[in-house]
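Trainee: This is a predicted model, with the sequence first.
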Amino acid sequence: MTTTRLGDYLRSRRAQVAPPDVGLPEDGRRRVPGLRREEVAMLARISVDYYLRLEQGRERRPSPQVLDALSEALLLDDDGRLHLYRLAGMTPLPRHEGSIERAVPQLLALAELWDHTPALILGRAYDVLAANTLGRAVFKHLHPGANLLLAMFVDPSARSFYADWETAAANAVAGFRFLEGARPHDPRIHDVLRTATENSREFADLWRRRDARGKSDAAKVLLHPDVGELTLRMHAFDVRSAPGQQLIVYHAQEGTRTADALRLLGSLAATRPGHRNGSRGRAS
């Protein structure tokens, strides 16, 4: 019998699911453990013949809708769903695109321990989902609930905040193009894109260039209204537990004027009431 890694995975997963786990009766007359093929097909709302072709390797390119239906039927967690997509040669779309996107609480709690390190958590459409205390002190225009891309082009304070606004703006647009390419049907990305296009000719011009690149480690020179020039190194990390989200961390070389300025900002921010309230969800 012909088989594939995809078929082997489906067969092994259905063997791990007990009928009561998915609301089916346990009739006691099963020759093999787990679900029957007919039951998986019924739960995924596909034909038994189509599911059989998947297991036997005669069908190798199921649609994202079928893969998601099988993920639900087989009770796959996020890692299992990702593996299923990879075996089918596809990149998964984000789950629950219409839900409220929130920062991972444990990640924000960790970032709050960094007294001298500004940090932001960005959503899949560059929404600012959260910032630690020092991050909010440095990036006043990027309060939780704001959008990094829209702030860059619509908020007048952004132009005086970035020492080289033109380069920062071009990088933001290229990064957003990179996000849009990974999630072309995401409604929140479309909403931000439409708003930016309608409100900024400069954004529209940059968008037409079709530059696409993810955030990379780079030096940033910022002109803070309270402490003056800050030279920070930026690092971007994907959040594995929340696909599409990014942790953006900035640091200054020890012994520099910027490091001293960050300590001053952190001390001032820590004395303000409610300074730990740094997270907020964003509806897609």
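Mentor: Nice, thanks for sending it over.

Trainee: Could you use CA atoms for every contact and neighbour count after this?
Mentor: Will do.

Trainee: With the flanking residues excluded, which residue is spatially nearest to the one residue sitting closest to the centre of the chain?
Mentor: The centre of the chain sits closest to Gly244, judged by Cα atoms, centre = their mean, with a distance of 1.6 Å. With Cα to Cα, 6 or more residues apart in numbering as the measure, Arg124 is the residue that lies nearest to Gly244, at 4.5 Å, once sequence neighbours are left out.

Trainee: Distance from the chain centre to stretch 138-157, please.
Mentor: 18 Å (Cα atoms, centre = their mean, to the nearest Å).

Trainee: Other residues contacting it?
Mentor: The contact list for stretch 138-157 (Cα atoms under 8 Å, 6 or more residues apart in numbering) reads 118, 125-131, 136, 158-159, 169, 172-173, 176, 192, 195-196, 199-200, 202-203, 224, 265, 278-282.

Trainee: putting a second one here so we can go through both:
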Amino acid sequence: MDNELGVFLRARRARVAPADLGLPEGERRRTPGLRREELAAAVGVSVDYYTRLEQGRESRPSVRLVRSLQVVLRLGEDECAHLDSLVLRAAGARARAGAPPEPTQAQRRLVETVSPAPAYLLSRVSDVLAVNAEGLALLPGLAEAPARMNTIRYIFRDPRAREILGDWAASCADNVAHLRSVGTADPHAADLAALVAELSAASPEFAGLWARYDVRRWSSRTKSFRHPVAGELELTSQTLALPEGGRRLVVYQAEPGSAAEKALALLGAEPPEEMP
């Protein structure tokens, strides 16, 4: 039985300390976070009702209760939107879309046009649908994947990623939080389920982050790279959402006139790797 709503509520309840609600710690607790009875009292429902909600035996919480949960669990904007979507799905709403078509020639040309900025056209689970030469060169080994290139698989499974990414742990957390947001409409979709199963088995770091149930959408941010050819790079990622099935265009830019901008020319000079 699909009980993603309960999974989410339990994960977020474990992240709120009793002191956050002005409650005493009391005796030693067996598990972190709030007890069910503490959260139920804070949002104004019975323990029995809240227990049924977590267990998937109650699927239509009121708007007032959902808003109270968002406040007490200290959810951010993305997490509030995720909870709203989970509530709708628990009540019977489904949003199962077919697989989007392959990238158009215009989309592939767009990826090439932004050179020398590294650029990637990614699926909702970060399969690489199109990439320019600078994008391949920025992540050495990306094109060596035995299956379709995937940037999340690369980060967790290619040891070079730990050396290249200036803050590997932050990149891991961001990508797992993104995958959690992908599962809002359908956490058992084949593409998502296959990637989660693979990485959960292969990477303890991924499994731990997946259990945390952080939810975040992509936003622009500055990332550092330690590249074997171009050296130290500070690049700002810009993410543009496309209408087809959760696709996004990710472009890395350097500050005009910076050393990083000059270094990107070195990436473009590297022989491009072929997509599998």
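Mentor: Great, that's in hand. Just so we're clear, the structure is a prediction, and the values are computed from it rather than from any experiment.

Trainee: one step back: could you look up the SS state of the equivalent of the residue nearest to the centre of structure 1 over in structure 2?
Mentor: The pairwise alignment with structure 2 assigns Gly244 of structure 1 to Gly246, based on TM-score structural alignment. Per DSSP: H, G, I helix; E, B strand; the rest coil, the local secondary structure of Gly246 of structure 2 is coil.

Trainee: just the strands in the stretch 51-200 of structure 1 please.
Mentor: 100-101, 119-122, 128-131 (DSSP state E, counting those that start in this stretch).

Trainee: Which part of structure 2 matches the second one?
Mentor: Residue correspondence for strand 119-122 of structure 1 in structure 2, counting by TM-score structural alignment: residues 119-122.

Trainee: what's the average distance of that stretch to structure 1?
Mentor: With both structures laid over each other, stretch 119-122 of structure 2 and its partner residues in structure 1 are 0.7 Å apart on average (mean Cα distance after the TM-score superposition for structure 1).

Trainee: how many other residues sit next to the alignment partner in structure 2 of Leu179 of structure 1?
Mentor: With the correspondence set by TM-score structural alignment, Leu179 of structure 1 lines up against Val182 in structure 2. Counted with other Cα atoms under 10 Å, residues neighbouring Val182 of structure 2 total 20.

Trainee: Same check on Arg53 of structure 1?
Mentor: 15.

Trainee: what residue of structure 2 matches up with it?
Mentor: In structure 2, no residue is paired with Arg53 of structure 1, using TM-score structural alignment.

Trainee: same check, this time on Asp164 of structure 1
Mentor: Taking TM-score structural alignment for the superposition, Asp164 of structure 1 sits opposite Asp167 in structure 2.

Trainee: Tell me the spacing between the residue nearest to its match when sequence neighbours are not counted and Ser237 of structure 2.
Mentor: Spatial nearest neighbour of Asp167 of structure 2, chain neighbours left out: Ser224 (7.1 Å); criterion: Cα to Cα, 6+ apart. To Ser237 of structure 2, Ser224 of structure 2 is 10 Å away according to Cα to Cα, to the nearest Å.

Trainee: When these two are compared, which one has more neighbours?
Mentor: Comparing Ser224 of structure 2 with Ser237 by other Cα under 10 Å, the one with more neighbours is Ser237, at 20 against 15.
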